[in-house]
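Novice: 3D model of this:
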Amino acid sequence: MKDLSDFFDIVGGLEDLRAAIPASSSDRISGIARTMSPILAGASWRRQYYSFAIVQIYSTHERFIRDLVTVTTRLMKDLYSTYESLPDVLKREHLMLTLKRLQDMAQGNPLDPVILRNEISDLVACFDGVIALNEEAMAKHTSNFRSGTVRQVLSRLDFKLEDCGTDAEGFGEFPFGVLVGLYATAESVLDDLANRRNDVAHGSDSEIVDIDTLRAIAETIYRYDLWLFRTMARSHLSGLVEREAVEVGTIDHAWTNRATNVRSIGRLNDLSSDLRPGAFGYVVKNKVQICTVGEIQVDNQRIAVATSGAGPFAVDLGVPIKTGSSFKVIPVALSRLERILLEATKEGKNVELVV
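Specialist: As a prediction, the model looks like this:
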């Protein structure tokens, strides 16, 4: 995306130059004007930078989705212990897609017997219980990566993708700027981008949009891909909590934190393990909420560590909680995987976009 940002800056500078050329008086600028003015004023120049931008925005998006599927497929051996424990949807899709890939390879010319043998061996290993998924098969798709295709590809991983409009807080404002009145959803921007990319690739005529609109399209796709990355990370983290987390205690009463006006303080009568401020944890009731343990008190006195048998404890968890919720933690053996997923849930959420 940095390369694309640099390209937009160059094009923007040339467009500013075109607008300034008639008012230029220096001999040097006049010479540039005579050379550049016919080029920058022509439709050919605008079509060239438009075509380049459309192809680059789309190819960056497609590469991101393929990489996301590849990395997520690879992550399955850390998220699950055996092939049998994988979601049924994933196992079925993996088998069908791998068999299709093996068939295509067998019909290829020239045939690479080493690669073919290795991929058959990995498939056999899966039936022996080892998670040795075929990343190439899982990530391949012959259609353009429109929103519907993205949804279909991610469903192979047992991930149900909702429209980003259902997560306004996570995705952010849309439409914005010059896109107001042009697009209703981020998904419609992606679908239109795929259509424009096809038009460019086949030399078809399509409406050329200006540089500001191209920037906004690029920003939307960038935001969409990062939102998708965060959403998948949250989903996998929630699944990990449901499968592997250990219950530390049950919240039998909740109070409002007067400083934040959030009902985030819960009473835990007893604990199954020690608890310290700053620890990561999860409040579970109907859904999984990520939280960080704040202040812990016993009899209105702040303590440095809560230990079994020393309660009841008042624990500020920093998120809205309800009575009857479970407070859970991930076992130490999975802490590295937990940190990876936690960091992914924050990726690009509070940084300025490069375009």
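
Novice: CA atoms for contacts and neighbours, from now on please.
Specialist: Noted.

Novice: which stretches of this structure form helices?
Specialist: 2-20, 27-41, 43-79, 88-106, 113-127, 135-139, 147-155, 168-171, 186-201, 211-244, 335-345 (DSSP state H).

Novice: want to try CSV for the ones you listed, with mean neighbour count as columns?
Specialist: Shown next, in CSV, are the helices of the chain (neighbours: other C-alpha atoms under 10 Å):
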stretch, mean neighbour count
helix 2-20, 15
helix 27-41, 14
helix 43-79, 17
helix 88-106, 16
helix 113-127, 14
helix 135-139, 20
helix 147-155, 17
helix 168-171, 14
helix 186-201, 19
helix 211-244, 20
helix 335-345, 16
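
Novice: From what I see, D270 and V315 are in contact.
Specialist: No - taking contacts as C-alpha atoms under 8 Å, D270 lies outside contact range of V315: 11.6 Å.

Novice: So which of those two has more stuff around it?
Specialist: A direct count of neighbours by other C-alpha atoms under 10 Å for D270 and V315 places V315 higher, at 25 against 18.

Novice: Compare the helices of the chain and report which one is nearest to R258.
Specialist: helix 168-171 (23.9 Å; C-alpha to C-alpha).

Novice: neighbouring contacts of the closest one?
Specialist: 164-165, 223-224, 227, 349 (C-alpha atoms under 8 Å, 6 or more residues apart in numbering).

Novice: swap in stretch 209-221?
Specialist: For stretch 209-221, the surrounding residues in contact (C-alpha under 8 Å, 6+ apart) are 8, 11-12, 50, 53-54, 57, 61, 177-179, 186, 189-190, 353-355.

Novice: Pipe the helices of the chain into TSV and attach distance to S326 per row.
Specialist: As requested, the helices of the chain are exported to TSV (distance: least, C-alpha to C-alpha, whole Å):
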stretch	distance to S326
helix 2-20	44
helix 27-41	64
helix 43-79	22
helix 88-106	28
helix 113-127	35
helix 135-139	36
helix 147-155	29
helix 168-171	25
helix 186-201	36
helix 211-244	11
helix 335-345	18
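
Novice: Looking at the ones you listed, which is nearest to V283?
Specialist: helix 211-244 (9.9 Å).

Novice: still on that earlier bit, which of the helices of the chain sits closest to P277?
Specialist: So among the helices of the chain, helix 335-345 is nearest, using C-alpha to C-alpha, at 17.0 Å.

Novice: elements contacting that closest one?
Specialist: For helix 335-345, the helices and strands in contact under the criterion 3 or more C-alpha pairs under 8 Å, 6 or more residues apart in numbering; DSSP states H and E are helix 211-244.

Novice: Proceed likewise with the subsequent sequence, for comparison:
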Amino acid sequence: MRTDSNFASSEHIRQAASISKALAAPSWRVFVYKTAIVQLYGMHERFMRELSDALAETISQAYASYDELPEAIQNSHLRLSLEHFQTIMRSRTADDPIMQLKSAMSSLVGCLSGSVALTKDAMRSHGANFRHDMVRDLVSRYAVEIPKWSVDMYWKGFPFGSLHGIYASPTSLIDELADRRNDVAHGGDIDGVLDNAMLSDMARAVYLYDLWILRVAARSLLTRLVDKYGMQIASVDHYWPSTGASRLVDVGSKISVGSMVFIQSKGVELTTVKSLQKEKTTIHSAEPGGGPFGAVFGVAARRGNRILALPLRLAGTQESLWSAATVEPHPGIASATESMVMASGA
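Specialist: Now for the predicted structure:
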């Protein structure tokens, strides 16, 4: 075997040239495209399944009894639980279907007896890919309604990058991702191999879509908890539009700068206390019996609006849902999505 440096160098160059040629070949680009599509859809589906589990767990912990759940959630849970029983009995891979069935039935009986323990396997079940309609069906089981994307400022600027003029909406992009994943998984004809730029922007759009669904679901659950368990802690009898300040007659419990509160008018607005005053003096907290107070919130609180808060037992749930409802896209998402598809060298 020759080991001199000249041979080694020339052989290395020859191999490198051969590899570069292979990377540029159409077959390699198709392989990278297929890998990116399957990986991207897989992350999207996993996120939706994990979101369903998180919603089921949050609701189970937050509501005091099964009867207090919104009717839409009760109906979905009952229907899906019965379907889940049938799925267990038809399964050919379950280790012990009878034991699984007993466990699932015991959970449902417990709910009907008053406790809240939504069966995650049942609530997340799906018979189709997670296109937009399937996502909408999934979150509707938790009484969550997805708004039209076009009226949500979250989507300002879409379509962006190489997607401009290609996809009319984020929802149509999600639908096509599912179609392309099926073509790849089932050996169907590939209808146009997307280049790196488009794959990168598609990955970014899918990430933003999933984050959007999380924000919508968290805000919906939090609003429903306020409707059910919200306690009035103050009312507004005057509002100054020029300063955004509201006058509170008094407070029913202590509130402080930074406290999470809910402004109830025609709907419920989630916000925080930005500043407090008493007799034109800035204060950090307002105590019952010390009113009236001046207050500035993150949103306008007008005359007749009620200021609500959730009970202390829901403090952890409130914080988690608030965090999810206001989460912002990661600043590095553009570079992160580009790295998913750089392997093709296109």
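
Novice: about what we covered before: quick check: the farthest pair among the contacts of helix 168-171 of structure 1?
Specialist: Greatest spacing in the contacts of helix 168-171 of structure 1, by C-alpha to C-alpha: G165 and K349 (15.9 Å).

Novice: What does E207 of structure 1 correspond to in structure 2?
Specialist: Counting by TM-score structural alignment, E207 of structure 1 lines up with G192 in structure 2.

Novice: With K34 of structure 2 as the reference, measure out to that match.
Specialist: 11 Å (C-alpha to C-alpha, to the nearest Å).

Novice: Ok, S27 of structure 2 next?
Specialist: 11 Å.

Novice: What of M231 of structure 2?
Specialist: 53 Å.

Novice: Now do the residue nearest to the spatial centre of structure 1 against K140 of structure 1, distance only.
Specialist: For structure 1, the residue nearest the mean C-alpha position is F229 (1.2 Å; C-alpha atoms, centre = their mean). Distance of F229 of structure 1 to K140 of structure 1, computed by C-alpha to C-alpha: 18 Å.

Novice: before we move on, what about M105 of structure 1?
Specialist: 14 Å.

Novice: coming back round to it: for V262 of structure 1, find the nearest of the helices of structure 1.
Specialist: helix 168-171 (17.5 Å).

Novice: Show me how far that closest one is from its chain's centre.
Specialist: Relative to its chain's centre, helix 168-171 of structure 1 lies at 12 Å (C-alpha atoms, centre = their mean, to the nearest Å).

Novice: Next: stretch 248-262 of structure 1.
Specialist: 31 Å.

Novice: Surely the residue nearest to the centre of structure 1 is in contact with L68?
Specialist: Yes - at 7.5 Å, F229 of structure 1 and L68 qualify as touching, with contact defined as C-alpha under 8 Å.

Novice: Could you identify the longest strand within structure 1?
Specialist: The longest strand of structure 1 (DSSP state E) is strand 246-257.

Novice: Pull out the buried positions in that strand.
Specialist: 246-251, 253-255 (16 or more other C-alpha atoms under 10 Å).

Novice: Show me what that strand is packed up against.
Specialist: Strand 246-257 of structure 1 packs on strand 262-268, strand 326-329, going by 3+ C-alpha pairs under 8 Å, 6+ apart.

Novice: That one vs structure 2, average distance?
Specialist: For strand 246-257 of structure 1, the mean distance to aligned residues of structure 2 following superposition is 1.7 Å (mean C-alpha distance after the TM-score superposition for structure 1).

Novice: Touching that strand from outside, list them.
Specialist: Contacts of strand 246-257 of structure 1 (C-alpha under 8 Å, 6+ apart): 262-273, 316, 321-331.

Novice: can I get the contacts of helix 168-171 of structure 1 in JSON lines with distance to A19 of structure 1?
Specialist: Output for these, formatted as JSON lines (distance: C-alpha to C-alpha, whole Å):
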{"residue": "C164", "distance to A19 of structure 1": "38"}
{"residue": "G165", "distance to A19 of structure 1": "38"}
{"residue": "R223", "distance to A19 of structure 1": "31"}
{"residue": "Y224", "distance to A19 of structure 1": "33"}
{"residue": "W227", "distance to A19 of structure 1": "37"}
{"residue": "K349", "distance to A19 of structure 1": "36"}
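
Novice: and of those, the nearest to S30 of structure 1?
Specialist: Nearest to S30 of structure 1 among the contacts of helix 168-171 of structure 1, with distances taken as C-alpha to C-alpha, is R223, at 41.4 Å.

Novice: Residue in structure 2 paired with the closest one?
Specialist: In structure 2, R223 of structure 1 lands on L208 (TM-score structural alignment).

Novice: tell me the contacts of that match?
Specialist: Here L208 of structure 2 is in contact with P329 (criterion: C-alpha under 8 Å, 6+ apart).

Novice: Could you do L214 of structure 2 as well?
Specialist: Listed by C-alpha under 8 Å, 6+ apart, the contact set of L214 of structure 2 reads 51, 324-325.

Novice: How about M340 of structure 2?
Specialist: Neighbours of M340 of structure 2 in contact, by C-alpha under 8 Å, 6+ apart: 36, 200.

Novice: hmm, 7 Å instead?
Specialist: A36 (C-alpha atoms under 7 Å, 6 or more residues apart in numbering).

Novice: Quick one: map it onto structure 1.
Specialist: Taking TM-score structural alignment, M340 of structure 2 has no aligned residue in structure 1.

Novice: Following superposition onto structure 2, what is the mean distance for stretch 56-67 of structure 1?
Specialist: Looks like 0.7 Å for stretch 56-67 of structure 1 (mean C-alpha distance after the TM-score superposition for structure 1).

Novice: and if you look at stretch 211-223 of structure 1?
Specialist: Mean deviation for stretch 211-223 of structure 1: 0.5 Å (mean C-alpha distance after the TM-score superposition for structure 1).

Novice: So what's the gap between that stretch and the chain middle?
Specialist: For stretch 211-223 of structure 1 - counting by C-alpha atoms, centre = their mean - the centre lies 17 Å from the chain centre.
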